[in-house]
Structures are given as structure tokens and as C-alpha cells.
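In: generate coordinates for the sequence data below:
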Amino acid sequence: MVVDRYNYIGWVRKKQGKISEAWTSHEQAMQILQKYLPPTHPRLAVTYNYISLLYSAMNDHSSALDCLEKALHIQEQALQPNHPHLAETHFNISIIFERLNKVDDAFQHAKKAIDIGNQAFLTSDDPQMKMYQEQFDKILLLTQSCNELVL
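Out: Predicted coordinates for the structure are as follows:
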């Protein structure tokens, strides 16, 4: 599908540091999706996830979070509760909350990513699960450090 190509080109451009070109590609993908698909179609969530990465790369974490919350809302309506895409979105939200210094929220979403990954039958040696576990462990340490500071 053309949308997949636009998103892939956008992803490559982001990796190359060509953010404005990445924006153009993802915007083209989003325009096509919004024209032809219902607003709760899971393909929109994929593009929202890509756009959130661009916002994050520009240190606009609030806008990144907005995109991820839109993606999560769509996914919760359209996908099974144990779908791996939900785990990935929770993982991404956890990272953004961490960058916003909202450790408790980051912890909740990191935990949710792990839980969904386990329900989706991802094994502990799966690369995605390893990423989720590393994020969870990092947030757990931050949470413990924050609790020690309060005491």
C-alpha cells in the first residue's frame, strides 16, 4: 500500500536526521488514511506512532504524547487487548512520560507493555520484550530513587 511506503520513507528520513522530509512523508500517509479509512482504523494508529517519534526527536514531548494517546485510543477500540501493537504503544508512552519526568505514569505504561507482551506470548528473549523489560527496569530504579528522596 502507498501509505506503508510513505511511512517507511518517513522513518528512513527520520533516521537520517531529515526531520522536515520525514514530516512530509508521514503527513502524506495520514492524509490518505484519513480520506479513505474510518477514524478508528488501526492503520491510523501506526502513523500516529511514527509522528510521535518526530515530535520526540524535536523534544516536543507533549505533542508526542498527544499522538501516542490518539494511537492508544484507536488501538484499544480496534484491537484485541493482548495485541502486540498495544504493548509497543504503551512502551512508547512510557518513554515519553520518563522524558517528561512523570515517573509514576512511565512506570504504569512500562508495566502495561510487559503485561501485554506476556499475554501476546512474546518470549523473554524476544527483542521487543527485552526492550520492554529494560524500560521497565529503568523506570523501576527511577521510582525507587524518587521514593528514597522523599523519605
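In: contacts, neighbours, all on C-alpha from now
Out: Will do.
In: please enumerate the helices of the chain.
Out: Listed in chain order, the helices of the chain (DSSP state H) span 2-15, 19-36, 42-57, 61-78, 84-99, 103-119, 127-150.
In: pipe these into CSV and attach mean neighbour count per row.
Out: Below are the helices of the chain laid out as CSV (neighbours: other CA atoms under 10 Å):
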stretch, mean neighbour count
helix 2-15, 18
helix 19-36, 17
helix 42-57, 22
helix 61-78, 20
helix 84-99, 24
helix 103-119, 22
helix 127-150, 16
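In: please give me the structure for this one as well, since I'd like to look at both together:
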Amino acid sequence: MGEYSKALEYYEKSLKIREISLPPTHPYLATSYNNIGLVYSTMGEYWKALEYYEKSHKIYEKALPPTHPDLATSYNNIGQLYGKTEEYSKALPLLEKALGIWRKSLPPTHPNIKIVMNAIDRVKEKL
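Out: Predicted coordinates:
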């Protein structure tokens, strides 16, 4: 447990393979960037995580329709990260965007909807 450097090593190897074999806007590249961002976020390296989340998000915006649940996940991840860094005014619109997409693309009882609603409530309390 907690073998973040090993996780990063494998995610980065995967990313290199995908960068060679896939077009630059392929969603699998976005997934690789997102996974690396998640590890950095878990490690508390928020600014490094943000760098990877933003790379992921740019690809998702180009490759996916605007109501795709993976795009919402991207908005959520960046919004949650801004919440962790206490940048609540940046977090709120991203979390609300994630909620809007998930409400259109997921069943109303999906756990992601409840998770982001709770995050929105926490951010609003801080504003």
C-alpha cells in the first residue's frame, strides 16, 4: 500500500506507449494523464496533479461529446483539486459543470452525482 512511485512508473510507461501508438487526441491518452494526476493528487502534490488533469481535460474536450461522463469526471477531478487547495471560487463552477453533465448522462442514483453534490455543498460552505 502507498507505492506511489511504482504506480507513477507504470502509468508513465503506459503513457509513453500510448503517445507513440495513438493520435494526440485519443481518449486513452487523456486517461493516462488523468491516472498520473490522480496519483500526484493522492500524494498531496496538487500542482503537479493539476498539470496532468489539465492535459487530460484538453484531450477530453476535443475527443468527447460535451455530455460524455468522462468529461464530467475531468471537471470533477479538477474541481475537487481546487477544493483541496482552498481555491473555492475556481472549484465551484467546475463541480457544477460535472454535476450538470452527470445528471444528463448517468442514472439519477449513480454515486458520482451524490459525491459531486456533497463536494458542491462543502465548497459553498467555504465561500
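In: TM-score for these two?
Out: Superposed pair, TM-score by TM-score structural alignment, normalised by the length of structure 2: 0.95. Supporting alignment: 127 aligned residues with a CA RMSD of 1.0 Å.
In: how distant is stretch 2-17 of structure 2 from the center of its chain?
Out: Between the centre of stretch 2-17 of structure 2 and the centre of its host chain there is 17 Å, according to CA atoms, centre = their mean, to the nearest Å.
In: what span of structure 1 lines up against it?
Out: Following TM-score structural alignment, the partner segment of stretch 2-17 of structure 2 in structure 1 covers residues 17-32.
In: cool, and stretch 62-79 of structure 2?
Out: Aligned by TM-score structural alignment, stretch 62-79 of structure 2 falls on residues 77-94 of structure 1.
In: which residues does that stretch contact?
Out: 40-42, 49, 65, 68-69, 71-72, 75-76, 105-110, 112-117, 119-120, 132, 135 (CA atoms under 8 Å, 6 or more residues apart in numbering).
In: ok, and the closest non-adjacent residue to the aligned residue in structure 1 for residue 37 of structure 2?
Out: Aligned by TM-score structural alignment, residue 37 of structure 2 pairs with residue 52 of structure 1. Residue nearest to residue 52 of structure 1 in three dimensions, not counting chain neighbours: residue 64, with 4.1 Å by CA to CA, 6 or more residues apart in numbering.
In: which residue in structure 2 aligns with the one you found?
Out: Alignment note (TM-score structural alignment): residue 64 of structure 1 maps to residue 49 of structure 2.
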